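> quick one: sequence and predicted model below, then my questions.
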Amino acid sequence: MPFIIKKMFAPQRQKAFLFLIKELEYTQKEAQRLIAKGRLFVDGKPMTRTAGEVEGEFEFIYFEPITRGLEPTAVYDEFVLFDKPSGVLIHPQNRKTPYSLIDELKYQFGRDANIAHRIDQETSGLVLCARNKESERDIKMMFEQRDMKKKYLALVHGELKDEMCIEAPLLRREDESAIVRMVVKVHQDGKPSKTEIKPLKYFKDKDMTLVECSPHTGRQHQIRVHLFHVKHSIVGDPIYGQSQKDIVRFLDKELSDKERVKLSGATRLLLHANELEFDLYGNTYKIESRVDFAKECLLYVNSQS
């Protein structure tokens, strides 16, 4: 478990954030942020005042990263890339999350390393991570300014014969049940969104097509919604292309694997972040995933048919 309760002792009365800076080598900003989040306990009660003081024994909830041996795909002085397996979270959802990619990153590259962007838990593939605070700032800026070229692979239902450019505005749905708050839809009031789709191979026996997706904007669930919009939803998608009843059942973890396969074709979303291309500090990088996603898709679909 990455989050552990660490017993600590302050021999004399002092500001709690100063103690954390000295003992755990946090910056002042980090120490005060963690205190404000209620990570420090005195006599069993959380301290939330960033200027609070400690003396004697107290407890601190400390993030101690663990490893499961996931090796990076590429390592450079300023950044590192991992091929994230499907099912692995980027960040822990709560203090009981047993493992996430941030564990692996910080275990291997230290506390200053941080993940620069996100992909969904069920999406596999490349995740770009900064190795220091400066590169983290610069890489995140690249994503914000759309200076990052991204290519995904997806297995979709039906035969897609021609290349297409989908330009459909996307809106986070705020109506209906609060439990489907994560669902995004094409709507005229949404934000401009653009995805280029290129068919790579049609599998006639499955009536499924492997496609390459190049998003020009970075909206939440963009590729998933756009492919559903053109009636080629991604195999394994438990949200887009499903009834609201089944979406709620999936989110409530009431949908069995067998039911999910029947509804969507797979027990995981068959979407993979396959390639990143960008310029950083005078160098151009084009990095591809090491995973043979087409082969993985066929093995996955065949095993469930």
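Perfect, I can see it now.
> drop to CA atoms for contacts and neighbour counts, all remaining ones
OK.
> would you map the helices across the stretch 151-300 of the chain?
Under the criterion DSSP state H, counting those that start in this stretch, the stretch 151-300 of the chain contains helices at 222-229, 244-251, 257-264, 293-304.
> now those helices in a markdown table, with mean neighbour count and distance to K185?
Below are the helices of the stretch 151-300 of the chain laid out as a markdown table (neighbours: other C-alpha atoms under 10 Å; distance: least, C-alpha to C-alpha, whole Å):
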| stretch | mean neighbour count | distance to K185 |
| --- | --- | --- |
| helix 222-229 | 22 | 7 |
| helix 244-251 | 16 | 13 |
| helix 257-264 | 16 | 18 |
| helix 293-304 | 14 | 26 |
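> any chance of a markdown table for the ones you listed, columns distance to A74?
Output for the helices of the stretch 151-300 of the chain, formatted as a markdown table (distance: least, C-alpha to C-alpha, whole Å):
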| stretch | distance to A74 |
| --- | --- |
| helix 222-229 | 25 |
| helix 244-251 | 34 |
| helix 257-264 | 33 |
| helix 293-304 | 18 |
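> A further structure is provided below for comparison with the first:
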Amino acid sequence: MKKIKIIAKKNQKEIRLDKFLKCYIKNISRNQIQKLTVSGQVIVNQHIVKKNYKIKPFDFVEIEISNIKILDHLEYKNIIAEKINIDILYEDEDVIVVNKPAGMVVHPGFGNERGTLIHGIKYHFQNSNLYNFDLYRSGLVHRLDKDTSGLLVLAKNEYSKKYLFKQFYSKTIQREYRALIWGNILEEKGIITGFIGRDPKNRKRMTIFRNSESHKGKYSITYYKVLERFKYLTYVSCNLKTGKTHQIRAHFKYLGHPLFHDSMYGGDKIFMKKKCSNKNIKFLKTCLKILTRQALHAISLSFIHPKNEKCYFYCPIPEDFKIVLQKCRKTLL
């Protein structure tokens, strides 16, 4: 995520927002700016504005760019290779599949200028004699949140990147996540849908808008299935039909079942605490100390390889998540 802040000059003429931003940001079209504005990723003077808004003197504009294709090419060239331990599950001349640990940021950005997965990937390829590896023309085709663990595929050349992007765009890549959510969800399986976009009250968080406000978000679909039920918690499998920012986290918050220890969406507090016994409150507090981030793991990934072969990868849940599940099986029956 790249965040750009611009203050209009005192002699600024009144012009459309998209035309104004086009003068300041490289490699972005007015159409892309309009789409970002409609999705709530452009705010002026701390307010969401319409795409036909006209800039005035001293306007304070903030724009969040999440599409890696429109980032400045120089940003990638300036990334310094860092020796970082990366769990590589598979690698060939076209793709690399990694198991990202919780706590690792995927891409550098404000507050995360060093120590990201991309820094480590650049080091890995330099030490594999791939000095011509171009992070702009290859690299990321999807992402995981900092505290979400699991499978991530990266492209090693421009052809592979376009080939994988096409599958993400057409929604043919299959991704399964495992999540531990608060409460006893009603249905054994279901579909969560809604228009997802930036929360006007907290720009770091996503929210689901009502149908009447659908223009503020993008349509999103999550399929879920209950795997195990515990007292106060439910272990679920999730499959994404769309892949929006924080989709699973925002969807289960919308249902009233936030992810276990998801501090951004209210999952770091004990759910229905008044109905819990002192013994169970103590147990749940212990679990929160063991699993100190949202209980979300990308467990499997399936796609068509650029060589036209179907690939499937699986990565078991990490130890902190596994320990909490084991404890729940023994205690919360």
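Alright, I've got the coordinates. Bear in mind that the values here come from a model prediction, so they are computed numbers and not experimental data.
> thinking again about what came up before, out of the helices of the stretch 151-300 of structure 1, flag the one nearest F79 of structure 1.
Of all the helices of the stretch 151-300 of structure 1, it is helix 293-304 that lies closest to F79 of structure 1, at 23.8 Å by C-alpha to C-alpha.
> name the helices or strands packed onto that closest one?
Using 3 or more C-alpha pairs under 8 Å, 6 or more residues apart in numbering; DSSP states H and E, no helix or strand is in contact with helix 293-304 of structure 1.
> neighbouring contacts of it?
For helix 293-304 of structure 1, contacts defined as C-alpha atoms under 8 Å, 6 or more residues apart in numbering pick out L153, L155, L210, V261, G265, A266, L270, H272.
> nearest to V54 of structure 1, of the residues you listed?
For those, the closest approach to V54 of structure 1 (C-alpha to C-alpha) belongs to H272, at 47.8 Å.
> which residue in structure 2 aligns with the closest one?
Using TM-score structural alignment as the criterion, the counterpart of H272 of structure 1 in structure 2 is H297.
> and that match, how far is that from G217 of structure 2?
25 Å (C-alpha to C-alpha, to the nearest Å).
> those two - which one has more neighbours?
A direct count of neighbours by other C-alpha atoms under 10 Å for H297 of structure 2 and G217 places H297 higher, at 27 against 22.
> I287 of structure 1: which of the helices of the stretch 151-300 of structure 1 is closest?
Evaluated over the helices of the stretch 151-300 of structure 1, closeness to I287 of structure 1 peaks at helix 293-304, with 15.2 Å, by C-alpha to C-alpha.
> residues near the aligned partner of N283 of structure 1 in structure 2, how many?
Superposed on structure 2 with TM-score structural alignment, N283 of structure 1 falls opposite E309. Per other C-alpha under 10 Å, the neighbour tally for E309 of structure 2 reads 9.
> ok, now K3 of structure 2?
13.
> list the contacts of the longest strand seen in structure 1.
As assigned by DSSP state E, the longest strand anywhere in structure 1 is strand 3-15. Contacts with strand 3-15 of structure 1, where a contact means C-alpha under 8 Å, 6+ apart, come from 19, 51-65, 95-96.
> nothing else from me, thank you.
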